[in-house]
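> sharing a sequence plus its predicted fold:
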Amino acid sequence: MTNVLETLLEKRWILKSSDKALYYQCRDSLGEVRRFAVEKMGCQIVENSLLVKIEKIPAKPENYMGIGCFDSVMEYVLLCMMLMFLEDKEPEEQFILSQLTEYIASNIPDGNIDWTLYTQRRQLVKVLRYAAKTGLIRITDGSDDMFMDTVLGEVLYENTGTSKYFMRNFSKDIMAYTKPQDFEESDWFEMNEDRGIVRRHRVYKRLLFSLGMYREEETDEDFEYLKYYGRRLEDDLEKIFDCQLHIHRTSAYLILGDGCKMGREFPANNMMSDMLLLCAGLIREQVDKGKIVPLADETIRISEV
């Protein structure tokens, strides 16, 4: 179960077309995995003839949880437009790039697109490459470099059928939502957020999906849960993953061991991690010497200068 759960948590999904052996391995182990995902995290599992995935909806959205290769809001808009375009396509149905660009130009809000602009062609190419890498589409013939050079460039694509499972499923109509917080609340709109099961889901999600869990006014109840059930939670997690749960007064962290391959880790083997560790060490020295005094919530404020 451990390897399968780690794999499903690390990857967006497991596609049968990309790794048939891993796909069947995941499906064979879904009994135990589903029990943990649903009971502990409140996450649903999607399984069909195309893929297996865990719906990884964070308890608290963070800036770093976006698509790493996207640099602008327009790229997310183009991705949504492409998903709408694929909605009407059958699995293995082919289409050419100009069909997609015409659909986007006709349906994008405010008609705010001009394919003669290199910047917007480049944004679409970035979305198409992400979609191909993720398994939403497959390149059959041609190269998107041609479209990057000129609006007349053509590429032949094939719809894989997985686009229907890319977005999360909502339990109610989202057209009435007016602010980002509505999406967060939609998971619990029929449940009392003080109930133990909801708090358990939130705590597990924050430990598994976020870099750390920090005490804020709205998370006091979650830290009360850690106070009373931290030992049980630690036993649950350490049985499944190579990890240690560190619970402090105003924060909690799931520290992954060398044997755990779940997502990215810090420190990584790169210059940025070295710089951050060096700066953190210097700050720690100042704290130990009393030159910097942590605030009541254990945060440290340092001037930009």
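Looks like it arrived, so ask away.
> rest of the way, CA atoms for contacts and neighbours
Will do.
> nearest spatial neighbour of Asp141, skipping sequence neighbours?
Counting by Cα to Cα, 6 or more residues apart in numbering, Asp141 lies nearest to Leu156, which is 5.0 Å off, once chain neighbours are set aside.
> count of neighbours near that neighbour?
By other Cα atoms under 10 Å, 16 other residues sit near Leu156.
> my guess is it is in a strand, correct?
Yes - when DSSP: H, G, I helix; E, B strand; the rest coil is applied, Leu156 is found to be in a strand.
> any idea how far Gly142 is from it?
Leu156 sits 6 Å away from Gly142, going by Cα to Cα, to the nearest Å.
> now Lys220: how far from Leu208?
Actually, residue 220 is Asp rather than Lys. According to Cα to Cα, Asp220 and Leu208 sit 19 Å apart.
> same deal with Glu158?
35 Å.
> what does Leu8 give?
12 Å.
> cool, and Ser273?
Applying Cα to Cα, the value for Ser273 to Leu208 is 21 Å.
> and if you look at Val77?
Counting by Cα to Cα, the gap from Val77 to Leu208 is 28 Å.
> these two: which is more packed in?
Between Val77 and Leu208, counted using other Cα under 10 Å, the more crowded position is Leu208 (20 against 16).
> so the residue nearest to the more buried one when sequence neighbours are not counted is in which element?
Once flanking residues are discounted, Leu208 sits nearest to Leu254: 7.2 Å by Cα to Cα, 6+ apart. Leu254 belongs to strand 251-256 when assigned by DSSP states H and E.
> also this one, for the comparison:
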Amino acid sequence: MTELTPVELLPGEAPLDADSLIWRWFGDNRMYLIGPRPAVLQNMLAELGQGVLDHSVFFTDTAERLKRTVGPILGTVYGSPEDNPGIAVRDFHAEIKGDMPDGSRYHALNPETYFWAHATFVEAVLYFADTFVHRLSDAEREQIYAESTTWYRRYGVSDRILPADYAAFCRYWDTMMDSVVVPHKTAAYGVGYVTKGFPKPKAVSPLAWKIIAPVFNPAAAFLTTGGLPPRARDLLGLPWTARQDRRYQRFAALWRSRPVNWVWDRLPMTVRYQGVARRAYARAGVRP
């Protein structure tokens, strides 16, 4: 990988700053509407799913696993070119390695494995914005991908696998979904609540959960299953009917509507954005 000074951009990259589309949407709280899409898809790559199975607290404390993962990644996006935790995120994965069931080896810093994890976040931004904000133009899609290459290079991982442009990224994504991802145990566990119900969070009392669960579980199942690609739903055996899909599409169209967007854009930043994103916009003196 070419050594860069912190502010240099390579051809095809775009600035990751207050004017970027990834800043606008990655820390947007409406991202919760896509459910755990990127996490589930990450764990459907066998090597990545095995790494989580062998090394993570995912099975014993799912909320803690997500907190430890998402925070530093948000920091990598919303940090400056000179000051962001990208290298620390990479180094955290240095010892995540082991044996696959077939005897082959895996390592989290293998470029194919590491890039897949990143790609699911990039695709999540694309999917979220196009589904729940507004239909993206070709230019917006190209811009998001160009910004995502700047984001990826902040990790300091080999960029030899990085698709050259958005069209190449789409081909990569289709190949992964069509012939590489599998229903790994980790991914299946992560969506088990769709049919079994969500386990009571540690911070919630049994009585409170008894009241909340009948409302929360159907909503979580709807957003999780509807927010996955059809291929992932099929591999994971998640129930989804044509009627449910029509409901999901109507739900998404409501969020994309002009009145809802108008209201959302005028809500306080504390409602609209994650804390890391709010602080970054404040530093830049910009309100998106």
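Yes, it's here. If you're wondering where the values come from, they're calculated on a predicted model, not measured in any experiment.
> let me see the TM-score of these two.
Scored against TM-score structural alignment, normalised by the length of the second structure, the superposed chains reach a TM-score of 0.31; 149 aligned residues with a Cα RMSD of 6.4 Å.
> can I assume Phe223 of the first structure sits in a strand?
No - assessed with three-state DSSP, Phe223 of the first structure is helix; it does not lie in a strand.
> burial of it, as a residue count?
Neighbour count of Phe223 of the first structure, defined by other Cα under 10 Å: 23.
> same question, Arg250 of the second structure
12.
> helices or strands next to the host helix or strand of it in the packing?
Assessed by DSSP H and E, Arg250 of the second structure sits inside helix 242-256. Helix 242-256 of the second structure sits against helix 206-226, with contacts defined as 3 or more Cα pairs under 8 Å, 6 or more residues apart in numbering; DSSP states H and E.
> and the angle for the helix it packs on with helix 242-256?
In terms of direction (axes from the mean of the first three to the mean of the last three Cα atoms, to 10 degrees), helix 206-226 of the second structure departs from helix 242-256 by 100 degrees.
> can you point out the buried residues in helix 206-226 of the second structure?
Within helix 206-226 of the second structure, the residues that count as buried by 16 or more other Cα atoms under 10 Å are 209, 213, 217-218, 220-226.
> cool, stretch 94-110 of the first structure as well?
Residues of stretch 94-110 of the first structure classed as buried under the neighbour-count rule (16+ other Cα under 10 Å) are 94-98, 101, 104-105.
> and which of the residues you listed is nearest Asp182 of the first structure?
Relative to Asp182 of the first structure, the closest of these is Ile104; by Cα to Cα it sits at 27.2 Å.
> what about the closest one, distance to Gln120 of the first structure?
For Ile104 of the first structure relative to Gln120 of the first structure (Cα to Cα), the value is 12 Å.
> swap in Glu102 of the first structure?
For Glu102 of the first structure relative to Gln120 of the first structure (Cα to Cα), the value is 14 Å.
> with Tyr214 of the first structure instead?
Going from Tyr214 of the first structure to Gln120 of the first structure by Cα to Cα gives 39 Å.
> how about Leu83 of the first structure?
Noted for Leu83 of the first structure: a distance of 18 Å to Gln120 of the first structure, by Cα to Cα.
> again, but for Arg34 of the first structure
Using Cα to Cα, Arg34 of the first structure is found at 41 Å from Gln120 of the first structure.
> repeat for Glu158 of the first structure
Glu158 of the first structure is 22 Å from Gln120 of the first structure, by Cα to Cα.
> pick out whichever of these two has more residues nearby.
Neighbours around Glu158 of the first structure and Gln120, counted as other Cα under 10 Å, are more numerous at Glu158. The numbers are 21 against 17.
> return the residues in contact with Leu8 of the first structure.
Contacts of Leu8 of the first structure were listed using Cα atoms under 8 Å, 6 or more residues apart in numbering, and they are 14, 53-54.
> kindly tell me how buried Asp54 of the second structure is, as a neighbour count.
Per other Cα under 10 Å, the neighbour tally for Asp54 of the second structure reads 15.
> what's the helix or strand for it?
Taking DSSP H and E as the definition, Asp54 of the second structure sits inside helix 46-55.
> cool, and Tyr106 of the second structure?
strand 105-107.
> hang on, the earlier thing: let me know whether the residue nearest to Leu208 of the first structure touches Leu233 as I believe.
No - here Leu254 of the first structure does not reach Leu233: they are 10.9 Å apart, not a contact under Cα atoms under 8 Å.
> which one's more surrounded, these two?
Counting neighbours by other Cα under 10 Å for Leu254 of the first structure and for Leu233 shows that Leu254 has the greater number, 21 against 18.
> mind checking how far that one is from Phe36 of the first structure?
Counting by Cα to Cα, the gap from Leu254 of the first structure to Phe36 of the first structure is 17 Å.
> and what of Gln25 of the first structure?
Counting by Cα to Cα, the gap between Gln25 of the first structure and Phe36 of the first structure amounts to 17 Å.
> swap in Val77 of the first structure?
Using Cα to Cα, Val77 of the first structure is found at 34 Å from Phe36 of the first structure.
> same question, Met82 of the first structure
34 Å.
> just Tyr204 of the first structure next, same as before
Taken as Cα to Cα, the span from Tyr204 of the first structure to Phe36 of the first structure is 10 Å.
> thinking again about what came up before, closest one to Met148 of the first structure out of the buried residues of stretch 94-110 of the first structure, please.
Nearest member of the buried residues of stretch 94-110 of the first structure to Met148 of the first structure, counting by Cα to Cα, is Leu97, at 11.8 Å.
> my read: the closest one touches Val155, true?
Yes - if you go by Cα under 8 Å, Leu97 of the first structure and Val155 touch, sitting 5.4 Å apart.
> which elements pack onto whatever helix or strand comes next after the helix holding Asp54 of the second structure?
Sequence order places helix 62-78 as the next helix or strand after helix 46-55 of the second structure, per DSSP H and E. The elements that helix 62-78 of the second structure packs onto, with contact taken as 3+ Cα pairs under 8 Å, 6+ apart, are helix 21-26, helix 86-92, helix 275-284.
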